[in-house]
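Visitor: one predicted model, sequence on top.
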Amino acid sequence: MYKFFALLAAICLAGIGVASSTMAANVGELGFTLSGTDRVDRVQLTLRDGRRSGMHSSSSYRPNELAGLNTDALRAGSGAIGFALVRDAGRVDCRGAAQRAGHAGGQCDFKADPRFAALLASRGIEAPDEEEALGLTLVGATSALVNAVADAGYTRVSADDLTGLAALGVTPAYIGELARGGYKPANVGDLLAFKALDISPSYVAALGRQGYGRIPASELIQLKALDITPEFIRGFREAGYPALPVATLIQAKALNVTPEFVRSLRPPQSSRLSADELIRLKVAGLMP
């Protein structure tokens, strides 16, 4: 169970990281708490591994995603509570009781779906152990996602990779839109980074219109991570610095050398200074 919780922590903290392990793991008895949220259309489900105190997963769901949930009993804080989270990768069945208004608790069992494991094997992905299957279930990894990843030509994909993709909301449509836009990340790690940074097909296309089409994924990731927009690039062009190398754009943004800063310089200070010279002066502290 620890591996799955480490995976979720990595996704939340790093945005693109996923944990991995070669040790098979079985899921023990799970405890659950269920509570209302600030949104009337969501409930918060927290699962805890009884074998490791403090290790838990917490996610919000629409009530209709938890089959059989008596929302009236949950709101009233009285009566038995039972529900099932049924996904392609498996199902979590929970039973317990309402404890107070808007809160319930009890125990859950998990059962992996062998059809999902068989699909993974047929697409060249190692079958998940029970712990990995639980992770895939909780984040809602689908058969459609598995097929889209395989059809796009990604290789050496692990169950942890699929968990990360599903947790970040990567969909078959997203993968297809990138491909139709003429850009496909070279590996699953880059695909995770693309989605974590919200690199959309429209962003890629907008960079292309500024003369930065077909750039390596690593450069595209750096541009988006620094929030270098097409407008930022166009601003340099309008300030007299066309077609700057990606590395120069990255240095400029990191050092706050912006088009506005360049335009604020008065001759002769700005006369005939290249972008690289502006950056070197900024690094040396010779410019504000």
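Guide: Looks like it arrived, so ask away. Residues are numbered from 1 along each chain as shown.

Visitor: please count neighbours and contacts with C-alpha atoms only from this point.
Guide: Fine.

Visitor: could I get the full set of helices for the stretch 101-250 of the chain?
Guide: Using DSSP state H, counting those that start in this stretch, the helices of the stretch 101-250 of the chain run over 114-122, 130-139, 143-151, 159-167, 172-180, 188-196, 201-209, 217-225, 230-238, 246-254.

Visitor: tell me which of the ones you listed sits nearest to Leu30.
Guide: The minimum distance between Leu30 and those falls on helix 130-139, with 11.1 Å, by Cα to Cα.

Visitor: just the buried residues of the closest one, please?
Guide: Across helix 130-139, burial judged by 16 or more other Cα atoms under 10 Å covers 130-139.

Visitor: could you point out the longest helix of the chain?
Guide: As assigned by DSSP state H, the longest helix anywhere in the chain is helix 2-14.

Visitor: tilt between that one and helix 188-196?
Guide: Note on geometry: by axes from the mean of the first three to the mean of the last three Cα atoms, to 10 degrees, helix 2-14 and helix 188-196 are set 50 degrees apart in direction.

Visitor: related to what we said a few turns ago, need the helices of the stretch 101-250 of the chain in CSV with distance to Ser78, can you?
Guide: Formatted as CSV, the helices of the stretch 101-250 of the chain follow (distance: least, Cα to Cα, whole Å):
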stretch, distance to Ser78
helix 114-122, 36
helix 130-139, 27
helix 143-151, 38
helix 159-167, 33
helix 172-180, 42
helix 188-196, 41
helix 201-209, 49
helix 217-225, 48
helix 230-238, 56
helix 246-254, 56
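
Visitor: hold the first one in mind and look at this next one:
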Amino acid sequence: MMFYALNVALILAGCFLFYKVLLQKETFFPLNRFVLLGCLALSFSLPLIPVPEQWSFRNADNATAIASIVESKQADELPISNTVSTTQSGAAANQTIYVAPVKKESFFKDISIFKGLVWGYWLGVAVFGLNFLFQLCLLLYRSYRSPSIEDGRYRIVELTGDQAPCSFGNHIFINPEKYDWDTYSQIILHEKIHIQQGHSYDILLAELALIFQWFNPFAWFYRKAIEDNLEFLTDNELLEHSDVEKTSYQMSLVKVSAPHFPISLTTNYNQSVLKKRLIMMNAKKSSLNSTWKYLCILPLLLVFISLLNEPVAYGKTTPKTANKPSQLTTIPTKGSWFATIKGSKVKIRFEGEEDKNSNSNNDFDLSEFKNLPQNTTGQFSLTREAGTVQFTGRFDGNVGMGEYNFNANESYVSFLNTEGIKTDKEKDMFVFFLINIKKDFVTMLKSQGYTQLSKNDLIPLAALKVSKEYISSLKAAGLNELSLQNLIPLKALDIDAAFVTDIKNSGYKDVTASKLISLKAQGITGEDIKTARIAKVESNQNANANANKNANANLNANLNANTKGPKGSKGSKGDKNSDDDALESLIAKKAMNITPEFIKSFRDAGYKFTDEDLLAIKALGITPAFCKKFDAVIPNLETENYVSLKALGFTPEEYNSYLKLGFKKLDIGDVMGAKSTGVTPAFITEMRKKGRNYSTIDKYISLKVLSID
């Protein structure tokens, strides 16, 4: 929770600085309100979103990667998030064992100061939560204990003493004896606007955020920014009334502002924001040309997601396994067993003594058992290096049942401790027994240079039957930096030396284990990479030809273009960065199911889109037919125009409906701005009925953005 809270704090700080630097002085107050609330919600939700490993600045947690990779490999098994399945041919065993997911040890796990910080954080949450409830109760008490006047949907509560007016919900709190009639009327009108637009909910959300971000100074600044913008917005709305004169209203603000601040849950008058309000009321209205600033929040949030969020390695999953509940992470050492004999195999289900949901299905060789009791109750056992299982029960034909009890081998436990592998005898040894992790397996791994072993490494490695020959073959193929965490998904995906060689022969020389995992998970082969390279070369040749054609007047420019490649290219063939970029693009296209047929459909229609364009086009479901429809009514569209039009849900019919309104100058930017701000043909028609006849559509956009009727 602490790390989540810190991630939220960083995003909230970034959003506040973004608002402070770029948006605070803009007079698009309704839009600022939307941005502030949206960023507040995103600050708490974005850290919860996992991101693909190739889009993250961090390495994917190994447990998550294994879960998705092995799940795709063995769709018929139980969910791999807590399961490892091993399959062997012949006399070997086919086992499905429940194991704990691989979790990274926290550096702060045993540090008391960190535990103290956690307790301190939750103490702060409790204090601020109680303060919030106290303020809420106090408001409700004042609302119904003080004299009040009903004014339609509004309830005017009369205060006493030197307290500034404020509002909460549909309640307006004011001392009527302090103000003349004109000032009183303006205060009531001001607070009614707060109530009409639901500003109390904004303040409540900001206060709730403070409960969990009390330690973050930027959260306090953020709450103040929300409150200030609400006042700017209300002032702007009030001055639109024909019977409110600006100078008179500003003088009223000076009279009303009081040194005694009301409860923080309310929208209120106070001296601290008075100067800012007066400045904003007299500020020049922002130009629509400055709306580009609002788009900058998107790359900022993407950077935070890539930097802070937990990355995962996605494999191909099937609906069959997508919604199964997760299994238990440990297997009880005592309980009931149920068995079925099939040929040379015995499938045994172990079921916990107390919790019947604690169970495990495992296959054993029939030859491992001696004297199975047939048609009579008896005892038999199964011994492996990790310990012995004593069975009591009987078989009737090929079906048997009874009770079991596992006893760990003390010398085996001592061996693991000597090798520096910390285990829990009660929880781990039965898992080691079922997977049949032998001492020589541990010795083999250490001989390969893996000296820092843990149980969370051993269990999946042994379950996947990672052998000395397998490790050596990968190293011989050129994968010298093989960590234990990489070995698990490599083996789970059946990535062998032949696959490594195939990828290298395709021209991608500097291949790494993580790249191989991504390629295999997406089903990309060396042939796919070769095909992508050919397409890239053809694209560069076309770009070079265009560069030559457009630069006939300058021979040097032609030569330079032929040598360095087209503008925007990221390197020549063989350049590592170029290879990495091409591979990332290929992986992304494969993940999005961008097939050669999909690309050809656009080329046949006369469109030549870049890889980045194709990703956006595929994600939005844009087709050549969609592009052609817009080409018929709007000439000279760019790729990003098609993407924007689709994202906005804009249609050629809507474009024609704007033309019918008589606008002489109407480009794509105009209609997209109108669509995104809700300036529909119906809105324009309504405004014209009110006498607002403009020749350009941007005037109507201004009316909508500024909420002018």
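Guide: Cool, got the structure. Only a predicted model underlies this, so the values are computations on that prediction, with no experimental measurement involved.

Visitor: related to what we said a few turns ago, buried residues of the longest helix of the first structure, list them for me.
Guide: Using 16+ other Cα under 10 Å as the test for burial, helix 2-14 of the first structure gives 3-11.

Visitor: what's the closest of those residues to Phe194 of the first structure?
Guide: Of all the buried residues of helix 2-14 of the first structure, Phe194 of the first structure sits closest to Ile11, with 13.3 Å by Cα to Cα.

Visitor: residues in contact with the closest one?
Guide: 17-18, 164, 167-168 (Cα atoms under 8 Å, 6 or more residues apart in numbering).

Visitor: quick one: map it onto the second structure.
Guide: Under the alignment (TM-score structural alignment), Ile11 of the first structure pairs with Thr83 of the second structure.

Visitor: any idea how far Val70 of the second structure is from that match?
Guide: Distance, Thr83 of the second structure to Val70 of the second structure, by Cα to Cα, to the nearest Å: 9 Å.

Visitor: ok, now Phe499 of the second structure?
Guide: Using Cα to Cα, one gets 18 Å for the distance from Phe499 of the second structure to Val70 of the second structure.

Visitor: tally of neighbours for Val354 of the second structure?
Guide: Let me fix one detail, which is that residue 354 of the second structure is Glu and not Val. Number of residues near Glu354 of the second structure (other Cα atoms under 10 Å) recorded here: 10.

Visitor: I meant Met592 of the second structure, not that one.
Guide: 14.

Visitor: what's the match for it in the first structure?
Guide: In the first structure, Met592 of the second structure lines up with Leu255, judged by TM-score structural alignment.

Visitor: ok, that match to Glu277 of the first structure distance?
Guide: Computed as Cα to Cα, the Leu255 of the first structure to Glu277 of the first structure distance reads 13 Å.

Visitor: thinking again about what came up before, wait, which of the buried residues of helix 2-14 of the first structure is closest to Asp41 of the first structure?
Guide: Using Cα to Cα, Leu8 is the member of the buried residues of helix 2-14 of the first structure that lies nearest Asp41 of the first structure, at 23.4 Å.

Visitor: so how far is Arg95 of the first structure from the closest one?
Guide: 24 Å.

Visitor: ok, whichever residue in the first structure pairs up with Thr531 of the second structure - how many residues close by?
Guide: Matched across to the first structure, Thr531 of the second structure falls on Gly235, judged by TM-score structural alignment. The local packing of Gly235 of the first structure (other Cα under 10 Å) involves 18 other residues.

Visitor: what distance do you get for the aligned partner of Lys195 of the first structure in the second structure to Ile226 of the second structure?
Guide: Mapped onto the second structure by TM-score structural alignment, Lys195 of the first structure lines up with Lys491. Remark: distance between Lys491 of the second structure and Ile226 of the second structure (Cα to Cα) = 53 Å.

Visitor: also Leu204 of the second structure?
Guide: For Leu204 of the second structure relative to Ile226 of the second structure (Cα to Cα), the value is 11 Å.

Visitor: please apply the same query to Pro460 of the second structure.
Guide: Distance from Pro460 of the second structure to Ile226 of the second structure, by Cα to Cα: 50 Å.

Visitor: in the second structure, what stretch matches stretch 133-143 of the first structure?
Guide: Per TM-score structural alignment, the counterpart of stretch 133-143 of the first structure in the second structure is residues 429-439.

Visitor: between Leu204 and Ile226 of the second structure, who's got more neighbours?
Guide: The neighbour count for Leu204 of the second structure versus Ile226, taken as other Cα under 10 Å, is higher for Ile226 (21 against 18).

Visitor: done for today, thanks.
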